[in-house]
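In: Starting from these lines, generate the structure:
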Amino acid sequence: MQVEYKFMKEIPQNPAQGVLYISIQYKVAVHLCACGCKNKVVTRLSPKDWKLIFDGQSITLYPSIGNWNFTCQSHYWIRNNEFLWIKEEKPRKKKKKFFSLFSKKNLSNN
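Out: This next block holds a predicted model:
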């Protein structure tokens, strides 16, 4: 699925499906979830969060977008103006493993 990109000063209240809105001023990229569930996905742009690559013709966000807090739990890349789906056989198991990294037991070992 193709992704259109728009550089804007401010992000619109009602984003359109398939459009990645980018505000350099506010260091954020926003789009509606690629699965079509209409949830708004907000990615902060910073060295510790997501990186935006713009080559003059195409947009890439790094790392992947994992919508674990949405019912759809979609997981995909935005690379070269395309949504690229990551097929996961057991997303709930992967989510559980990820959040277990932040358990009291694991945090106390550091």
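In: When you work out contacts or count neighbours from here on, use the C-alpha atoms and nothing else.
Out: Fine.
In: distance of the residue nearest to residue 8 when sequence neighbours are not counted from residue 50?
Out: Spatially, and ignoring its direct neighbours in sequence, residue 8 is nearest to residue 23 (5.2 Å; CA to CA, 6 or more residues apart in numbering). As judged by CA to CA, to the nearest Å, residue 23 and residue 50 stand 13 Å apart.
In: One more: residue 80?
Out: Separation of residue 80 from residue 50 (CA to CA): 15 Å.
In: just checking, residue 22 touches residue 6?
Out: Yes - taking contact to mean CA atoms under 8 Å, the distance of 6.1 Å between residue 22 and residue 6 places them in contact.
In: neighbour-wise, which of those two wins?
Out: Using other CA atoms under 10 Å as the criterion, residue 22 and residue 6 rank with residue 22 on top: 23 against 14.
In: One more, please, to line up against the first structure:
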Amino acid sequence: MYLIKIVHRLPADLEDHVVYVSREYEVAALKCACGCGHRVNLLLDDGHKVEEQDGRAHIWPSIGVWDAPCRSHFWIQNGEVLWAEQWSEGRIRAAMEAQALRHKGDIRTPIPWYKKLWTALMKFYHWG
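Out: Below you'll find the predicted structure:
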């Protein structure tokens, strides 16, 4: 079962079955669910969402570990790993290229006002 641990900065060494979340830096990290030990870093402002339900992790959309030999693809829901379908090399390449373009700023997806408001309220009231 994956649990959430809120941290200021992500640690160098990760424990098994722990999702480390730095809300300040909008990043999260965990070890790959397959057990290979590969470190998976998630940029929370790049589409991944991490929530805590009774201490258990919930992450969406799915996590594709395309930079590791295992090529794992999974979701974490209510602390449990749910395996997703394997992607083709073409689909992986297209997704990685789209992500690289987003990071370069070539594709800008505006954040809706209600999401900005929700984020501000979450930070103000220290929810989540």
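In: In which helix or strand does the most centrally placed residue in the first structure reside?
Out: With distances taken as CA atoms, centre = their mean, residue 65 lies nearest the centre of the first structure, 3.1 Å away. Take DSSP states H and E as the rule and residue 65 of the first structure turns out to sit in strand 59-66.
In: Could you tell me where that strand falls in the second structure?
Out: Strand 59-66 of the first structure corresponds to residues 57-64 in the second structure, going by TM-score structural alignment.
In: Please identify the buried residues of the lengthiest helix in the second structure?
Out: Longest among the helix segments of the second structure by residue count, using DSSP state H, is helix 89-104. Buried positions in helix 89-104 of the second structure, judged by neighbour count with 16 or more other CA atoms under 10 Å: residue 92.
In: can you check stretch 27-35 of the second structure too?
Out: Result for stretch 27-35 of the second structure [16+ other CA under 10 Å]: buried residues 27, 28, 29, 30, 31, 32, 33.
In: of those residues, closest to residue 11 of the second structure?
Out: Minimum distance to residue 11 of the second structure across those is 8.7 Å, recorded for residue 29 (CA to CA).
In: What sits closest to the closest one if chain neighbours are left out?
Out: Nearest non-adjacent residue to residue 29 of the second structure (CA to CA, 6+ apart): residue 41, at 4.4 Å.
In: Which residue in the first structure aligns with the one you found?
Out: Structural correspondence for residue 41 of the second structure with respect to the first structure (TM-score structural alignment): residue 42.
In: Next, count neighbours for its match.
Out: Neighbours of residue 42 of the first structure (other CA under 10 Å): 15.
In: in what helix or strand does it lie?
Out: Residue 42 of the first structure belongs to strand 40-44, assigned by DSSP H and E.
In: Kindly name the residues of the first structure that line up with the next helix or strand after the longest helix of the second structure.
Out: Remark: after helix 89-104 of the second structure, the chain's next helix or strand is helix 113-125, criterion DSSP H and E. Under TM-score structural alignment, helix 113-125 of the second structure corresponds to no residues of the first structure.
In: residues contacting the aligned partner of residue 80 of the first structure in the second structure?
Out: Correspondence of residue 80 of the first structure to the second structure, assessed by TM-score structural alignment: residue 78. Going by CA atoms under 8 Å, 6 or more residues apart in numbering, residue 78 of the second structure touches 53, 56, 57, 58.
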